[in-house]
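Engineer: Just a sequence and a predicted model for now, questions to come.
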Amino acid sequence: MKVVILAGGLGTRISEESHLRPKPMLEIGGKPILWHIMKSYSAHGLTDFVILCGHKGHMIKEYFTNYLLYNADVSVNLGSGEFNILNHSAEPWRITMLSTGELTQTGGRLAYARPYLDETFCLTYGDGVSDVDLTSLLGFHFAEGRQATVTAVQPTGRYGSIEVDGSAATGFVEKPAGDNSWVSGGFFVCEPSVLDQIDGPDTIWEKGPMQNLAQDGQLSVYKHHGFWGAMDTLRDKTYLEGLWNSDQAPWKTWS
């Protein structure tokens, strides 16, 4: 089963770093967040990736093209030009990287991958990590039998929630999870038929296609009560980096 990762956005809300490299290549613990996401899927036996590149996508291609070399012992005969990889510690991943356009929208990027998606596939964003049980998510999707499943999460709230009756407060909750609401956390499972919902490169996956699937009763919701974090701002990056450096990263489900 293929894992499709949206990795082409401009990352304007973290432009302090994304002007130098694509947001999925921003690092946590010396590794791109994209690598962390792929490790999470790999822990569940999902190792066939399709990365949808856009903004500075060449940096993603260069990273993974050289990844095996960086994680290997090599032998080079400068006289003959012979080059051999003696052994390596790289993950057994197959990675297809597609140039989907600098300004293409999320739905348009997904449509670009249509030739590679002839069976059920996973889909997620290249800037979000989670400890979601992907094996359980897949089982849920197949049991529900709908065209798509979205993982709903309740990220840590940033503000206290006040319950109000007239001018009197009747309750207060300090930073409730998700500010008391569920949001899309990515980590989708999709059937190829969802691609028919995409009109062209300007289609935004989260608007037309997802809305249509929901209205048609074809979108299942998998509620994840565990950790989820997105690298949307520099504050988010600092938070995730802190968890990793203190050996408290919940998304590290691999050994």
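Structural biologist: Okay, I see it. Residues are numbered from 1 along each chain as shown.
Engineer: Please make it C-alpha for all contacts and neighbour counts, starting now.
Structural biologist: Will do.
Engineer: those helices in the chain, which residues are they?
Structural biologist: 15-18, 33-42, 57-65, 67-70, 106-112, 134-144, 208-215, 234-245 (DSSP state H).
Engineer: what's the third one in contact with?
Structural biologist: Yep, that's helix 57-65 we're talking about. Ala7, Gly8, Arg21, Pro22, Met25, Cys53, Ile95, Met97, Ser99 (Cα atoms under 8 Å, 6 or more residues apart in numbering).
Engineer: can you give me the strands in the stretch 1-150 of the chain?
Structural biologist: 2-7, 27-28, 31-32, 48-53, 72-77, 82-88, 94-99, 121-125, 128-130, 148-153 (DSSP state E, counting those that start in this stretch).
Engineer: Below is structure B, check it against A:
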Amino acid sequence: MKAVVMAGGQGTRLMPLTANQPKPLMPVAGKPILYHVLRLLERHGIEEAIVTAQYHAEQIQGYLDGLEVLGLKISCVTEDTPLGTAGGFSALAERLRDDIFLVISGDALTDCNLSELIESHRGKPALVTACLAEVDNPFGFGIVTTGEGGRVDRFVEKPTAGSELSNQVNTGIYVVDPAVLDRIPAHQPTDWARDVFPVLVGENAIYGWSTNAYWEDVGTHDRYFEVQSDALTGKVSIELEFPEVAPGIRIEDGALMPSDVTLIGPLHIGAGEIGGGATLANGTILGRDVTVGAGAILDGAICHDAAYIGPGSVLIDCVVGYGAHIGPSVQLGRGAVVGAHSFVAEGTVVPEGARIEAAVPESLSSYPRADATAWHQESP
């Protein structure tokens, strides 16, 4: 069976983190969201994944070209112009006509039982079966109401606040009969929820399948923070690649740190350098090649690969993008976001919720490194 992974979104609400990389490549617990989606497909017996890309498509293609660990056939199809969530499917029609296929978002984190969803579709007179989930606040989602046997009787895409019909929302995961491909016009912007599904509702041809599994649309900074914590605490079942050296504390072989570093889990620490007297605590996640200076305190901080955190800096529940430079004695307030390759000068106090995107001065072409010794977890 084949799956189409929609990975073309721009992720504007996650700026500046998505200013120079697509949302599906945003890391969760050290791996891109797209990787976690592909692993989910593999676990449920999907044989081929077709990834559709548009925003920074070359990065998606480059990432997939180097991905050799997954046991499924992967290809990438690039859209030159945005065609909506369904518009690009007409170009894929000949590759998808042999059987029902799965559609899934490449920028949402879930451990949904796709096998049960597929079986539910096979047992119903449906052209589409949509995976549905209940959320506490449905504002901003596509709202779905269902009738007898799970048949969808109303599909309202992102209604205004206060007009929500239910807490049951569209997850963007569908099983689709190839006959639906004939309903999608070629080379025209088309949306599954706005254009295709309302027609199918009128034909009694779309059904819903409800899941209690974890599902989170990683569309805002708040949700990005949330999924990191959920991954470390096991609320969502995804792959955590680093060895667990103590309960809740995962450190990659080759990480450098002296013995006086304080570690308070949960933590997910890639191979990098940690200075003496530093504290890493409460959901902090460090990508690879991250440097943390002596005496720095990171509490719930998410630092992408190659970030530099200066000595004595304090980072609380914030995100530091790829290759960003945080100078000495900087304070990053709760919810602050520093974009990739940005620079925060020594002693700066960044208020809660601030967004920073600025060029790194040329004088910082090479960053100072922390003085540390190697951490190595012996193989059992």
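Structural biologist: Arrived safely. Just so it is clear, the structure is predicted and the values come from calculations on it, not from any experiment.
Engineer: rewinding a little: packed most tightly, which of the helices of the first structure would that be?
Structural biologist: Mean neighbour counts were compared across the helices of the first structure using mean count of other Cα atoms under 10 Å; the top stretch is helix 106-112, at a mean of 24.
Engineer: how much does that helix stray from the second structure?
Structural biologist: Taken over the aligned residues, the distance from helix 106-112 of the first structure to the second structure averages 1.8 Å (mean Cα distance after the TM-score superposition for the first structure).
Engineer: Give me the distance from that helix to the chain's centre.
Structural biologist: How far helix 106-112 of the first structure lies from its chain's middle: 15 Å, per Cα atoms, centre = their mean, to the nearest Å.
Engineer: How about stretch 54-62 of the second structure?
Structural biologist: The answer for stretch 54-62 of the second structure is 15 Å, by Cα atoms, centre = their mean.
Engineer: Leaving out sequence neighbours, find the closest residue to the residue most central in space within the first structure.
Structural biologist: In the first structure, the residue lying closest to the centroid (Cα atoms, centre = their mean) is Tyr125, at 3.0 Å. Spatial nearest neighbour of Tyr125 of the first structure, chain neighbours left out: Leu6 (4.9 Å); criterion: Cα to Cα, 6 or more residues apart in numbering.
Engineer: Tell me if I'm right that the one you found and Ile37 touch.
Structural biologist: No. Leu6 of the first structure lies out of contact with Ile37 (Cα atoms under 8 Å); the separation is 11.3 Å.
Engineer: Between those two, which contacts overlap?
Structural biologist: Gly126.
Engineer: if I pick the counterpart of Asp127 of the first structure in the second structure, what's in contact with it?
Structural biologist: Here Asp127 of the first structure is matched to Asp107 in the second structure, going by TM-score structural alignment. Contact partners of Asp107 of the second structure, counting by Cα under 8 Å, 6+ apart, are Ala7, Lys23, Pro24, Ile33, Leu34, Asp217, Val218, Gly219.
Engineer: again with Ala7 of the second structure
Structural biologist: Counting by Cα under 8 Å, 6+ apart, Ala7 of the second structure has contacts Lys23, Pro24, Leu34, Val51, Thr52, Ala53, Gln54, Ser105, Gly106, Asp107.
Engineer: Going by distance to Leu17 of the second structure, which of these wins?
Structural biologist: Lys23 (8.4 Å; Cα to Cα).
Engineer: Next one: the closest one from Ser120 of the second structure, what distance?
Structural biologist: 30 Å (Cα to Cα, to the nearest Å).
Engineer: What of Gly142 of the second structure?
Structural biologist: 21 Å.
Engineer: What about Val129 of the first structure, how many residues nearby?
Structural biologist: Neighbour count of Val129 of the first structure, defined by other Cα atoms under 10 Å: 27.
Engineer: gap between the nearest residue to it once chain neighbours are set aside and Phe121 of the first structure?
Structural biologist: Among residues not flanking Val129 of the first structure along the chain, Gly229 sits closest, at 5.4 Å (Cα to Cα, 6+ apart). According to Cα to Cα, Gly229 of the first structure stands 22 Å off from Phe121 of the first structure.
Engineer: cool, Lys39 of the first structure as well?
Structural biologist: Lys39 of the first structure is 17 Å from Phe121 of the first structure, by Cα to Cα.
Engineer: Same check on Asn66 of the first structure?
Structural biologist: 26 Å.
Engineer: Compare these two (neighbour count), which wins?
Structural biologist: Applying other Cα under 10 Å to Asn66 of the first structure and Phe121 shows that Phe121 carries more neighbours, namely 19 against 10.
Engineer: so Val320 of the second structure touches Phe343, yeah?
Structural biologist: No. At 10.1 Å, Val320 of the second structure does not count as touching Phe343 under the criterion of Cα under 8 Å.
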